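Undergrad: Sharing a model that was predicted from the sequence below.
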Amino acid sequence: MRQVTWGRASKAGLTTSIGALFMVVSAPLWVHLDWIALEYFDASLTTTLRALMSKGPITFVQEYSPHPSYQAALGYTAWLALQSLLYSYLPGPKCLGQRTPGGHQLSYTTNGLTAWYITHIAFLAGALLGLLDPASIAKHWQGLLVAANAYGFALAVLAPLKGYWCPTYREDCKISGEQHPLLDVELNPRIGKHYDLKFFHNGRPGIVAWTLINFSWAAYQRERLGYVTNPMLLVIALQTLYVVDFFINENWYTRTIDISHDHFGFMLAWGDTTFLPTTYTLQAQYLARNPIHLTPLHTLAILATGLTAYAIFRSANHQRDHVRTHNGAARLWGRPATFIRASYSTSDWQVHHTILLTSGWWGVVRHANYFADLLLAAAMCATCGVTHVLPWTYFFFMGVLLWHRCGRDERRCRAKYGAFWAEYCEKVPWRLVPGVY
């Protein structure tokens, strides 16, 4: 096999190792601090940090840290088991992912939408029949937070160990003597032939839970106020649209950077099981505790922004897939599509061909889907007003994440496509935000 560089970096330098260690230590503290701010300090991060400084870390942790509970741990375990069963046994369309640096093209069963429907119908039926309290997730949130943290850490430790001892596709692993043990090793770790650990955890425990958590916090708000506010309804509508669209287009997701490029380690293991369901739902958590009311004009403006962002996101991805599917014989915005025919090679010495689109949204900005993601994140957070920073965490996180991904994508594509990518950058100069960056 020939070593290729566009799929991963096999060596971790000192800076990377220090950064990884900092992330492992600080990440759980971040989500705990968010919960503490919401639970005890009226969602004020400033007041929370002042309390931390005045009391000292040990006393602060003793007084305010979330506590585990047997009931929450049992519920979280049952949740993982349910989603794992649905993932393993529900029928669904088969699709092929993007070719890996090692030359593999893996098959996936995309049954996420069915799993989402079954989960939410069961939750709704249980609530209507009086079998469960729809606000139970919100009421047991601190215990669930602890349980998710524990599972995310366990998964993040076990994933690289599996990569060292029994990798599924050794050609796609990044293993070297300099590799930090906390970093990701396997690209597509699987148990057996079909149970893909990364694909399962990327979509099921966190993203299926995202809307379920929102609905529970809405029920909690209704229990407190007697009604659900329009900002809560708006953020639930926008985020439900995002989640359902994700599962409708789950086959497309198998060809995105998360699946085709990111190796499975702490960032995805802990991030998808803990950070995603706790941080992406901060708007609903905030509004349940700090209800606000938007004017009809503000509501319409936020809704219009969110729907516009969604339309850009969906149409941009459709344009790229449409042109590639038709080998360039397509029209975008009423004109023949323009593009660059590029080639790249994998470690098995095979040469592959693709299209770099220079028209439609991809002629406006090189990462049109990222721009739409950022705009949609702003709309979601705007439902909470501008008096607190905490509910805007999702927007700031997405900004940093997408900026980082832009840089990483640029390096990867430059290594993968060479002169073809340089030509593309000349034709489409803007990376993330047209006219700005």
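TA: Here it is on my side, so go on. Numbers count the residues shown, from 1 in each chain.
Undergrad: contacts and neighbour counts: CA atoms only from here.
TA: OK.
Undergrad: would you list every one of the strands in the stretch 151-300 of the chain?
TA: Residue ranges of the strands in the stretch 151-300 of the chain, as given by DSSP state E, counting those that start in this stretch, are 190-191, 195-196.
Undergrad: tell me the most buried of those strands?
TA: The highest mean neighbour count among the strands of the stretch 151-300 of the chain belongs to strand 195-196 (a mean of 18), with neighbours defined as mean count of other Cα atoms under 10 Å.
Undergrad: same for it, what does it pack against?
TA: Helices and strands in packing contact with strand 195-196 are not found; criterion 3 or more Cα pairs under 8 Å, 6 or more residues apart in numbering; DSSP states H and E.
Undergrad: quick one: residue 354 from residue 43, how far?
TA: Shown here: residue 354 relative to residue 43, a distance of 48 Å by Cα to Cα, to the nearest Å.
Undergrad: do residue 120 as well
TA: In this structure, residue 120 lies at 29 Å from residue 43, with Cα to Cα as the measure.
Undergrad: what does residue 397 give?
TA: 17 Å.
Undergrad: So if I had to pick from those two, which one is more boxed in?
TA: Counting neighbours by other Cα atoms under 10 Å for residue 397 and for residue 43 shows that residue 43 has the greater number, 22 against 15.
Undergrad: Would you map the helices across the stretch 1-150 of the chain?
TA: Along the stretch 1-150 of the chain, counting by DSSP state H, counting those that start in this stretch, helices occupy 14-40, 45-55, 57-64, 70-89, 112-128, 136-139, 141-165.
Undergrad: I'd like to know which elements the shortest one is packed against.
TA: In other words, helix 136-139. Applying 3+ Cα pairs under 8 Å, 6+ apart, we find helix 136-139 packed against helix 209-225.
Undergrad: try it against this one:
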Amino acid sequence: MYEPRATGWVSVIINELVSFQIIATCPLLDWFVCIAYDDFDSSLLSASEALLSEPLSFFTSRLPTVTATSIAAYLGWVVFQALLYVFVPGPLHQAPRTPGGRRLFYRLNGFWAWILTLAIAAYASYAGFLDPALLAKHWTTLLATALVYSSALIGIFYIKARVAPDDKGDTLLTGHFWYDLFNGGELHPRTGQLFDWKHFNASRTGGILLWTLIDLSFAALQHQRFGSVTNSMILATGFRAIIVAEYFIYEDL
């Protein structure tokens, strides 16, 4: 265990309530924004008014749709990023010591994985193999698929932390369901020596590396619809690309 166990019943109840609140409301907030984009022309005000007027059916009448195509596309994306994560060359970096005493190694190849991903996407779009606005046009379905993927990972690693943790010193098992679920149960779960699932998903599949593709896809959709890209879209895409580049360049810090 890497965190002191709460002993007082007040602390336990507060931890459980806060953990449940975060787990329950974050997906709803995420889905609310998605509904505003998909059904209310990106107007948060209009979506809020609809939520107040139909609080029970607002979400239930707009449940996400997961299709076989979206599952295949998302799994293909995950596998592609996993191949880059494993096989793209990069220096090995030893991370600080964990609470359990481990010194884990990471292959820092994120920058080149990002460049390769953008280059392949650009070529596929230029050659006509890929609609550059694909992510934006199918945002709702892909987001729903990503939520299913994330939920599956949460369940798998919640069980793994209890059945076969990599290191008991890097697990957090308090016996309180929501608090343990929120914390994940285990620090840095791995497959093999270098495949770190937390690092992989946070920085690659649905995290930092994907940001640029998302921004460019929405910029492409704006251009397809209106014939131009606004200055605010250009600035937002550019600034976030700088953030992504900076993250991968200084990934060892």
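TA: Looks like it arrived, so ask away. Remember, it's a predicted structure, so these values are computed and weren't measured experimentally.
Undergrad: Format the strands of the stretch 151-300 of the first structure as CSV; extra columns: distance to residue 402 of the first structure.
TA: Compiled in CSV, these are given as follows (distance: least, Cα to Cα, whole Å):
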stretch, distance to residue 402 of the first structure
strand 190-191, 27
strand 195-196, 25
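Undergrad: and of the ones you listed, who's closest to residue 37 of the first structure?
TA: The stretch from the strands of the stretch 151-300 of the first structure with the least distance to residue 37 of the first structure (Cα to Cα) is strand 195-196; that distance is 36.2 Å.
Undergrad: mean per-residue distance, that closest one to the second structure?
TA: Superposed on the second structure, strand 195-196 of the first structure shows a mean distance to its aligned partners of 1.1 Å (mean Cα distance after the TM-score superposition for the first structure).
Undergrad: List of residues touching that strand?
TA: Outside strand 195-196 of the first structure, the residues within contact range by Cα atoms under 8 Å, 6 or more residues apart in numbering are 88, 188, 189, 190.
Undergrad: Please tell me how far the residue nearest to the last one when sequence neighbours are not counted sits from residue 92 of the first structure.
TA: With Cα to Cα, 6 or more residues apart in numbering as the criterion, residue 190 of the first structure has its nearest non-adjacent residue at 4.4 Å, and that residue is residue 196. Residue 196 of the first structure sits at a distance of 15 Å from residue 92 of the first structure (criterion: Cα to Cα).
Undergrad: do residue 249 of the first structure as well
TA: Here the distance between residue 249 of the first structure and residue 92 of the first structure works out to 12 Å (Cα to Cα).
Undergrad: Equivalent analysis for residue 126 of the first structure, please.
TA: Residue 126 of the first structure sits 25 Å away from residue 92 of the first structure when distances are taken as Cα to Cα.
Undergrad: Where in the second structure does the longest helix along the first structure fall?
TA: Looking only at the first structure and at elements set by DSSP state H, the helix with the highest residue count is helix 296-325. In the comparison with the second structure, helix 296-325 of the first structure aligns to no range at all (TM-score structural alignment).
Undergrad: Pull out the buried positions in that helix.
TA: Neighbour counts using 16 or more other Cα atoms under 10 Å place 299, 302-303, 305-310, 312-313, 315-316, 319-320, 322-324 of helix 296-325 of the first structure among the buried residues.
Undergrad: next structured bit after that helix?
TA: strand 331-332 (DSSP states H and E).
Undergrad: Please name every helix or strand in contact with that following strand.
TA: Helices and strands touching strand 331-332 of the first structure, by 3+ Cα pairs under 8 Å, 6+ apart: there are none.
Undergrad: quick check, residue 356 of the first structure in a strand?
TA: Yes - with DSSP: H, G, I helix; E, B strand; the rest coil as the criterion, residue 356 of the first structure is located in a strand.
Undergrad: Verify the contact between residue 47 of the second structure and residue 38 for me.
TA: No - applying Cα atoms under 8 Å, one finds residue 47 of the second structure not in contact with residue 38, separated by 10.2 Å.
Undergrad: Neighbour count for those two, which is higher?
TA: Each of residue 47 of the second structure and residue 38 had its neighbours counted (other Cα under 10 Å), and the higher figure belongs to residue 47 (21 against 17).
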